[in-house]
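> The following comprises the amino acid sequence and a computationally predicted model.
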Amino acid sequence: MGSSGSWYSLVLSILLVSIQGNVLANGSQNKFYPHAPPMKTIQNEYGDQIDCVDFYSQPAFAHPLLRSHKFQMKPSFLPKDLLKDAPSDTNLTAMPKLSLGVNGTCPEGTVPILRGPQDPNIVTKSHRSLPSLQYSTAGHEYAVVSMSGSKYHGSSALLNLWNPLVDANEVGFSLGQLWAVSDINGAINTVEAGWHVFPKFYSGDTRTRLFIYWTSDGYKKTGCYNLKCPGFVQVSTKLAPGAVLPASTYKGSQLYLNFFVYRDPKTAHWWLRVADEWIGYWPRTIFTTLASGATRLEWGGEIINGGTTVHTTTDMGSGHFPSEGLDGVSASFNNLQYVDQNYKVMKPTSVSPIVPRPKCYDLKLFGDVGGNRGYTFFFGGPGRNANCR
């Protein structure tokens, strides 16, 4: 599909953006996707309904700052030393093959969008936090590593996939993700991607799913999960934010997935790649400071402690501490890398662990163990236990 598109699609897009612009403000959440009727709808083996929507009619182009946006279909440049996605270490199994499901694919010229309602209050209340800001009053708890002190243009990691138990009585989630953050004079911008289990967001569904998030004002008014507000421009026809991901099994098969966020040096858009698929990008115009690069990178796990009198029983990672065992027992992040200000791919030389409640959720840092496993740490825990109440 060329960037000019067909005349018909362009006219239709302009009309739709005009209509949507009256409904969607910058960063606001909409209960249903207000896109045009899909060209095709897929129901996958999990019961999800996935709409194949005309590229120009996706939610992103309803953003006031993107009405005349000149889009990209792939990054303009990639560092030549970007390491391969597939792990070669014998302790790591091959990454799962991802798709929209066994019941079909979206046609060229469309993008897949997971259909479904949501409570907008869940979005604004649940993700207003950042590990390094230590928002203890927000109920967020972490086991992450952080690095700062330079300008960064990308971040990647091989995430171990799990399906943690999330307390059904709380508006909570459990996730493993990476953050690229710009924090200049308190103006916090982020792009975030990984896997999560978030029952309240997905109408009770407890499967592990791919997710994205962004904010341009420190989680106050802008940003959202997946495509629930205009901003992220999707280009993939094969994979959609919100897609179900397979999970590892305790002392059994271990599954891993590579996530990579990357600032294009020509356009300054922040791109997302999952495995070998470019999902799309966050345009530079929706940010205030992140367009020039990130000032901090973070990787790890997060939960919400929604308990009022006792600690939540929500798992982080596999629900087991690294002290109980490593591969097959606790969850891991592998092959941590970053893209420096000269667009050279680097391994961290040092990071700072952030583990505010190690008796509830802990982290064991190994550093660079070599091979494609690279810079590695294990994390997680069960939440409420004899030492965590």
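All right, it came through fine.
> drop to CA atoms for contacts and neighbour counts, all remaining ones
Fine.
> and stretch 14-21, how far out from the chain's middle?
Centre-to-centre, stretch 14-21 and its host chain are 27 Å apart (CA atoms, centre = their mean, to the nearest Å).
> Please name the residues that touch Leu114.
48-51, 240-243 (CA atoms under 8 Å, 6 or more residues apart in numbering).
> ranges for the strands of the stretch 51-200 of the chain?
Taking DSSP state E, counting those that start in this stretch to define them, one finds strands in the stretch 51-200 of the chain at 110-114, 140-160, 174-184, 187-197.
> Going by contacts, tell me the helices and strands next to the second one.
Looking back up the chat, that one is strand 140-160. strand 174-184, strand 256-263, strand 294-304, strand 331-340, strand 352-354, strand 362-368, strand 375-380 (3 or more CA pairs under 8 Å, 6 or more residues apart in numbering; DSSP states H and E).
> As JSON lines, these with distance to Ala94 and mean neighbour count would be great.
JSON lines is the format used below for these (distance: least, CA to CA, whole Å; neighbours: other CA atoms under 10 Å):
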{"stretch": "strand 174-184", "distance to Ala94": "19", "mean neighbour count": "25"}
{"stretch": "strand 256-263", "distance to Ala94": "7", "mean neighbour count": "25"}
{"stretch": "strand 294-304", "distance to Ala94": "21", "mean neighbour count": "26"}
{"stretch": "strand 331-340", "distance to Ala94": "13", "mean neighbour count": "25"}
{"stretch": "strand 352-354", "distance to Ala94": "28", "mean neighbour count": "18"}
{"stretch": "strand 362-368", "distance to Ala94": "20", "mean neighbour count": "20"}
{"stretch": "strand 375-380", "distance to Ala94": "17", "mean neighbour count": "26"}
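> Included below, for side-by-side comparison, is a second structure:
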Amino acid sequence: MITHSVVVVVRRWLLVLIVVLLPLCYGGIVSISGQKLDDVDKQLKHLNKPALKSIKSPDGDIIDCVHISHQPAFDHPLLKNHTIQMRPSYHPEGLFEENKESIPKSNEGISKSITQLWHLNGRCPEGTIPIRRTKRKEILRARSIKSFGKKQHGIIPEPTMSTQPINLSAHEYAMVVVQGDKYYGTKATMNVWKPIVQQSNEFSLSQLWIVAGSYPSNLNTIEAGWQRDAYNTTGCYNLFCSGFIQTSNKMALGGTISSISAYGSSQYEYNFLVWKDTTRSAWWLQFGNEVVGYWPTSLFSYLADSASKIEWGGEVLNYASGGQHTTTQMGSGHFPKEGFGKASYIKNIQIVDGSNNLIAPIGVSTFAPQSNCYNVRMGNNNGWGHYIYYGGPGRNPNCP
């Protein structure tokens, strides 16, 4: 099976990047009472690289400033002799500029530059990258030592799947999809919330998916967005799996971001851009105005060329405890019909075409199999371009 995820998260209300590329390793359940702690410490030694400087964050995190050439990416056998690219050779052209005059003031979110809590106590020097230090208790929370830091594997949904039975003890989606062409990236603006997650082994995320190949045998994806509570997972978060090469010394993948949206109040939003640099054979990630890093195309099979599908929206892992649907919220926890200031949104949705231009997607369809639990609505106007509202509360009288 060709699936390996590198997920870049910001914890609690999280930034998330998932890349599915190489075989996943599924570990069995580990009995903590029978598992030697030195196995955990061995894993910690592997994950936590030697630091040139360490910064204590107000939220209790420790951010290690690790030399850029010693980051986990270079544990990957295909990257042993890789030469680091510090910047892309180009950016996509035609970046969407909001026409502020066409948007009522009440419908304007607050675009924020990258701000993480650890910035209050210091910054990492040039030539290093910030890595959030993993703690022993976090590994012990995982289903197994091998599964720590991995995203629960789920089916990347097809629009036609809405007619098929849905397994409630699985992944649920409310999203929009475009497919049928070659795609070279996407840009979108997402507002960030703090959804309530019912139990620690569930998660709620909002993101974009860049997809090539098919599940289960040949699937590549790149996923970027924000996530709430996700340490018990499959496919890798942050830098837990080697592959993603970070170049930014400003952003700690897995570190808490400081500004989130509030119901009926300020809406905080962030831009995400992922695109393929064909000159340097890499998929680059940009968060806000900060180029964070890249995935070399040599790590991919199908995404080595282009994507065949792009998706935007939300995902929840629902374990249906006690035979009932989870109360884990998606987005703001409110349905899209409530609109701005109450429901989650993704706006300025664009794709990168073969000429490196950002253009509006054509032929977008919705996918929300459990619409009484989580739903999605899309629209288009001069101010927000293509946009969606999505999300929901999970269990409610219409979603038992």
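Received the coordinates, thanks. As the structure is a computational prediction, the values presented were derived from the model and not from experiment.
> now what about the TM-score between them?
The TM-score (TM-score structural alignment, normalised by the length of the first structure) is 0.82; 342 aligned residues with a CA RMSD of 2.5 Å.
> picking that back up, deepest-packed of the strands of the stretch 51-200 of the first structure, please.
Per-stretch averages of neighbours, counted by mean count of other CA atoms under 10 Å, single out strand 110-114 among the strands of the stretch 51-200 of the first structure, with a mean of 27.
> How far off centre is that one?
On CA atoms, centre = their mean, the centre of strand 110-114 of the first structure falls 17 Å from the chain's centre.
> And for stretch 39-56 of the first structure?
Using CA atoms, centre = their mean, the offset of stretch 39-56 of the first structure from its chain centre is 20 Å.
> so where is that stretch in the second structure?
Alignment of stretch 39-56 of the first structure against the second structure: residues 52-69, by TM-score structural alignment.
> List the buried residues in the matching stretch.
53-57, 61-69 (16 or more other CA atoms under 10 Å).
> May I ask which two of those are separated the most?
Spatially, the most separated pair among these is Ser57 and Ser69, at 23.9 Å (CA to CA).
> hmm, back to that, mind checking which of the helices and strands packed on strand 140-160 of the first structure is nearest Glu108 of the first structure?
For Glu108 of the first structure, the closest of those is strand 256-263, at 24.1 Å, according to CA to CA.
> Which other helices and strands does the closest one contact?
Under the contact criterion of 3+ CA pairs under 8 Å, 6+ apart, strand 256-263 of the first structure touches strand 140-160, strand 187-197, strand 270-274.
> rerun that using 6 Å as the cut-off
Judged by 3 or more CA pairs under 6 Å, 6 or more residues apart in numbering; DSSP states H and E, strand 256-263 of the first structure is in contact with strand 140-160, strand 270-274.
> Out of these, which gets nearest to Pro356 of the first structure?
strand 140-160 (6.9 Å).
> which residues of the second structure does the closest one align to?
Using TM-score structural alignment, the residues of the second structure aligned to strand 140-160 of the first structure are 171-191.
> what about that stretch, distance to the chain center?
The chain centroid and the centroid of stretch 171-191 of the second structure are separated by 12 Å, computed with CA atoms, centre = their mean.
> Give me the contact list for that stretch.
268-276, 306-317, 346-353, 364-368, 374-376 (CA atoms under 6 Å, 6 or more residues apart in numbering).
> Tabulate the helices and strands packed on strand 140-160 of the first structure in CSV, adding columns for distance to Trp162 of the first structure.
Converted to CSV, these look like this (distance: least, CA to CA, whole Å):
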stretch, distance to Trp162 of the first structure
strand 174-184, 9
strand 256-263, 9
strand 294-304, 11
strand 331-340, 7
strand 352-354, 21
strand 362-368, 16
strand 375-380, 11
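> Please identify which of those strands is closest to Ile279 of the first structure.
For Ile279 of the first structure, the closest of those is strand 256-263, at 10.3 Å, according to CA to CA.
> what stretch of the second structure does that closest one fall on?
Going by TM-score structural alignment: strand 256-263 of the first structure matches residues 269-276.
> mean deviation of that stretch from the first structure?
Aligned to the first structure and superposed, stretch 269-276 of the second structure gives a mean residue distance of 0.6 Å (mean CA distance after the TM-score superposition for the first structure).
> circling back to that earlier point, any idea which of the strands of the stretch 51-200 of the first structure gets closest to Lys84 of the first structure?
strand 140-160 (10.9 Å).
> Look through the second structure and tell me its longest helix.
Across the second structure, the longest stretch assigned as helix under DSSP state H is helix 37-47.
> quick one: the next helix or strand after it to the first structure mean distance?
Downstream of helix 37-47 of the second structure, the next assigned helix or strand under DSSP states H and E is strand 53-56. When the first structure is overlaid, strand 53-56 of the second structure sits 1.0 Å from its aligned residues on average, using mean CA distance after the TM-score superposition for the first structure.
> Make a markdown table from the helices and strands packed on strand 256-263 of the first structure and add distance to Val102 of the first structure to it.
Below are these laid out as a markdown table (distance: least, CA to CA, whole Å):
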| stretch | distance to Val102 of the first structure |
| --- | --- |
| strand 140-160 | 24 |
| strand 270-274 | 19 |
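> Would you tell me which of these gets closest to Leu66 of the first structure?
Across those, closest to Leu66 of the first structure is strand 270-274 (CA to CA), at 14.7 Å.
> what's the span of stretch 52-66 of the first structure, first residue to last?
21 Å (CA to CA, to the nearest Å).
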